[in-house]
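Novice: Have a look; sequence and predicted model below, questions after that.
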Amino acid sequence: MKKSSSILLLSAAGILLVLSFLLNLSLGSVSISPGEILSGIFTGDWTKASREQIILNYRFPKALVAILAGIGLSISGLQMQTFFRNPLAGPFVLGISSGAGLGVAILMLAGSAFGLSTFGGAINPWAIAIAGTLGASLVLLTVSLAAWKVKDSMTLLIVGLMFGSAVSAVISVLSYFSGAEALKLFTIWSMGSLGGLVWDQVWVLGLVISIGIIPVIASVKSYNGMLLGESYAKSMGINPDRLRWLMILSTGLLAGSITAFCGPIAFIGIAVPHLARMVWKTSDHRILFPATALIGASLLLLCDAVGQLPGSAQTLPINAVTSLVGAPIVISLVLRKNFSKEF
């Protein structure tokens, strides 16, 4: 695709992101027009004080979290698919998300499972985020040690999947022995949620994701070389070992922090990179990374808007909505005859 066409499509994706952002802010149990939202944000003129509270203290931070999570998961998925040359690789193949889940499971379920304490209700959101971060960091450290020992990318992929399976088994054991109230709380967390974060948590999440994107920007040309395999990449002067470390660090920060703060969010990391390839018809990561980020943010905003059930106080788990949207996309990709030619 010509450079001018790519820039035009990126501009269109940027406009789609802005429209999705306004739509997300508008819909909910109380519908608020985009005009009133823009007027209130830029001039402070709200028709009702309650609407100011709804937008600034609930919908606005939730929409920002959707943008951050969409960008982080999509970029992580593109990295995994390119590095492992596997079209169905996602941001969670290294087991880092499972590690975050283990940290939260220990916090919520361990006391109930082993009779160490009686479950006492809601847990501070900061405690959940810290537990998820510690769990993701532990698995990230373990995967890093494996990467130091294992030099082959496909072997590292298998090791990551095995780590994820082992951690999931531990979570299953804790779930089996835990009480009903603790299990329900963990189940709700595992469905994913973009709401409930205070502004301080949004800023922390934004900072971590910004740091996680830095290795991507620094090594974007190396990802283009990896499309033809490690041997070809070496012949072009690319260091696959260095790229492996950057990839693990970036994915760990992006997927780990998002899972810690929002819970696991399915299909965005797998489906969005393929959507970007289909629309832009290119394998150049200088185009694919920003394209994937824009589509991922827009898609998660739209999924969250659908999950709001406009006009109703009920909300659907974000995981349910993303799975309903993402599963058909992945299935259609698998059925495409030229699916394997993208890698």
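Specialist: Yep, it's here.
Novice: Please make it C-alpha for all contacts and neighbour counts, starting now.
Specialist: OK.
Novice: ok now do the residue most central in space within the chain, which residues does it touch?
Specialist: Nearest to the geometric centre of the chain sits L73, at 2.9 Å (Cα atoms, centre = their mean). Listed by Cα atoms under 8 Å, 6 or more residues apart in numbering, the contact set of L73 reads P91, L254, A255, I258, I268, G269, G296.
Novice: could I get the residues you listed as JSON lines with neighbour count and secondary structure?
Specialist: Listed next are the contacts of L73 as JSON lines, based on neighbours: other Cα atoms under 10 Å; DSSP: H, G, I helix; E, B strand; the rest coil:
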{"residue": "P91", "neighbour count": "28", "secondary structure": "coil"}
{"residue": "L254", "neighbour count": "30", "secondary structure": "helix"}
{"residue": "A255", "neighbour count": "31", "secondary structure": "helix"}
{"residue": "I258", "neighbour count": "31", "secondary structure": "helix"}
{"residue": "I268", "neighbour count": "30", "secondary structure": "helix"}
{"residue": "G269", "neighbour count": "31", "secondary structure": "helix"}
{"residue": "G296", "neighbour count": "30", "secondary structure": "helix"}
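Novice: would you list those in a markdown table and tack on distance to E230?
Specialist: Below are these laid out as a markdown table (distance: Cα to Cα, whole Å):
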| residue | distance to E230 |
| --- | --- |
| P91 | 20 |
| L254 | 24 |
| A255 | 24 |
| I258 | 29 |
| I268 | 27 |
| G269 | 23 |
| G296 | 28 |
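Novice: also this one, for the comparison:
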Amino acid sequence: MHSKTSIRWAVLLMLLVVLFLLNLSLGSVQIPVGEIFKILTGKPASDPVWAEIIWDFRMTKAITCILGGSALALGGLQMQTLFRNPLAGPDVLGLSSGASLMVSLVFMSNAAGVTLFVIQSPWTVAIAASIGCSLVFIIMLAISQRLQDNVSLLIVGLMVGAGTASIVSVLQYLSKAEELQVYVLWTFGSLGGLDWNEIRVLSVILIAGAAISFFNIKSLNAWLLGNNYAQSLGVDLQRSRFYAILSASILTGGVTAFCGPIAFVGLAVPHLVKLLIQSHNHKVLIPAVLIGGAALLLGCDILAQLPGSINVLPINAITALIGAPVVIWVILRNKVVRS
């Protein structure tokens, strides 16, 4: 049994390394694999431009995939555990919808007759998305103090998301074509627009969210068997739920702020990892989904680049192609979606 577990972990880690190197090797400029290894080991490349392409463009995108995929996967795992619902994702509390609403105000506030943000830059978008996520988080936190039932909290989160989405739809209807286009492009998701400073911020966000989840491992394991069992083990339900929501909010909000709303990664990865690792212990699952999320988003980015073509597809289109079959498989496997 121990040897099988070791083999599974080795496969997961090897998959991550292979996809990372493959991601670095793809792009509009053909760079030999040998040159990539020379650049990564600090040796001078045959063409100095290649080193610049690797470090300033491809490396930042690959690390963004690792950080973003890990964060979304961990957020999804916690939400599926908290709500005991296999179809719960990291954005189930309406966090991504809150971010989308604030970003829509950045690009389309003129449709409402006001100008909220005079300067539009990547940092403006990131700050606006963070504010939107934070506001929804505060609302959901206040509601969670009044609700003892997680299913009710889930329904409220879905309704908050629907409400914010309706406001965005009104702004889209009233906005000009060029404003609408910029916003729609943001909703496709992007992994290649971050610089090293933004990656440092995203790294801190992932570390903070992961630290909270590791601190909450005992409660997450107890949640799997229901409220009564968790309470009998001495778990403070309100406090453990707060930590789970806080961690998922930090992780989802950070990725949405810098990369846009990337769907299905947080929903699909926990199921795929459980299928490989065959464990429900969060002490094992948390590091596994961190690796699995990074590997999946690297793989999606590779497919989005259409190897052999100069065209690049929206990352959300690829994650949906991967995630949708997983959702169908989960429903068919469980026969019914249990709450």
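Specialist: That came through fine. Source: prediction; values computed, not measured.
Novice: ok, back up a step: for the contacts of L73 of the first structure, which one is nearest V18 of the first structure?
Specialist: G296 (12.9 Å; Cα to Cα).
Novice: wait, the closest one sits on G70?
Specialist: Yes: counting by Cα atoms under 8 Å, G70 is a contact partner of G296 of the first structure at 4.5 Å.
Novice: Common neighbours of the two, please.
Specialist: In contact with both G296 of the first structure and G70: I268, using Cα under 8 Å, 6+ apart.
Novice: Distance of the residue nearest to the centre of the first structure relative to T292 of the first structure?
Specialist: Here the criterion is Cα to Cα, to the nearest Å. By it, L73 of the first structure lies 10 Å from T292 of the first structure.
Novice: thinking again about what came up before, tell me which element the residue nearest to the centre of the first structure falls in.
Specialist: helix 60-84 (DSSP states H and E).
Novice: so where in the second structure does stretch 300-315 of the first structure end up aligned?
Specialist: Under the alignment (TM-score structural alignment), stretch 300-315 of the first structure falls on residues 297-312 in the second structure.
Novice: Now do that stretch: distance from first to last residue.
Specialist: Stretch 297-312 of the second structure stretches 15 Å from its first residue to its last (Cα to Cα).
Novice: Run through who's touching that stretch.
Specialist: Outside stretch 297-312 of the second structure, the residues that touch it by Cα under 8 Å, 6+ apart are 19-20, 22-23, 26-28, 62, 65-66, 68-69, 265, 313-315, 318-319.
Novice: Any of the residues you listed buried? List them.
Specialist: Buried members of these, scored by 16 or more other Cα atoms under 10 Å, are 19-20, 23, 26-27, 62, 65-66, 68-69, 265, 314-315, 318-319.
Novice: residues of stretch 100-117 of the second structure that come out buried?
Specialist: 100-111, 117.
Novice: Excluding residues flanking it in the chain, which one is nearest the corresponding residue of the second structure for V202 of the first structure?
Specialist: Using TM-score structural alignment as the criterion, the counterpart of V202 of the first structure in the second structure is I199. Distances taken as Cα to Cα, 6 or more residues apart in numbering put T64 closest to I199 of the second structure, at 6.7 Å, once the chain neighbours are dropped.
Novice: mind checking how far that neighbour is from I310 of the second structure?
Specialist: 21 Å.
Novice: ranges for the strands of the stretch 151-300 of the second structure?
Specialist: For the stretch 151-300 of the second structure, applying DSSP state E, counting those that start in this stretch gives no strands.
Novice: residues in contact with whatever residue of the second structure lines up with S165 of the first structure?
Specialist: Aligned by TM-score structural alignment, S165 of the first structure pairs with A162 of the second structure. Contact analysis of A162 of the second structure by Cα under 8 Å, 6+ apart lists G94, S97.
Novice: all helices of the stretch 1-150 of the second structure, in order?
Specialist: Applying DSSP state H, counting those that start in this stretch to the stretch 1-150 of the second structure gives helices spanning 2-25, 33-40, 48-53, 59-83, 95-108, 122-144, 150-174.
Novice: Map G135 of the first structure onto the second structure.
Specialist: Using TM-score structural alignment, the equivalent of G135 of the first structure in the second structure is G132.
Novice: Was I right to think T133 of the first structure contacts C262?
Specialist: No: using Cα under 8 Å, T133 of the first structure is not in contact with C262; the gap is 11.4 Å.
Novice: before we move on, back to that, which one of T64 and I310 of the second structure has more residues nearby?
Specialist: Of the pair T64 of the second structure and I310, T64 is the one with more neighbours under other Cα atoms under 10 Å, namely 29 against 10.
Novice: I'd like to know which of the contacts of L73 of the first structure is nearest to A13 of the first structure.
Specialist: G296 (10.2 Å).
Novice: What residues of stretch 297-316 of the second structure count as buried?
Specialist: Buried, per 16+ other Cα under 10 Å, within stretch 297-316 of the second structure: L297, L298, G299, C300, D301, I302, L303, A304, Q305, P314, I315, N316.
Novice: tally of neighbours for T47 of the first structure?
Specialist: 12.
Novice: where's the residue lying closest to it once chain neighbours are set aside relative to S50 of the first structure, distance?
Specialist: Nearest residue to T47 of the first structure, sequence neighbours excluded (Cα to Cα, 6+ apart): E36, at 7.9 Å. When distance is defined by Cα to Cα, E36 of the first structure is 13 Å away from S50 of the first structure.
Novice: Between these two, point out the one with more neighbours.
Specialist: The neighbour comparison of E36 of the first structure against S50 (other Cα under 10 Å) goes to E36, with 15 against 9.
Novice: what's the nearest residue to T115 of the second structure if we skip its chain neighbours?
Specialist: Among residues not flanking T115 of the second structure along the chain, S109 sits closest, at 5.6 Å (Cα to Cα, 6+ apart).
Novice: I32 of the first structure against S26, yeah?
Specialist: Yes: contact criterion Cα under 8 Å: I32 of the first structure and S26 qualify, at 4.8 Å.
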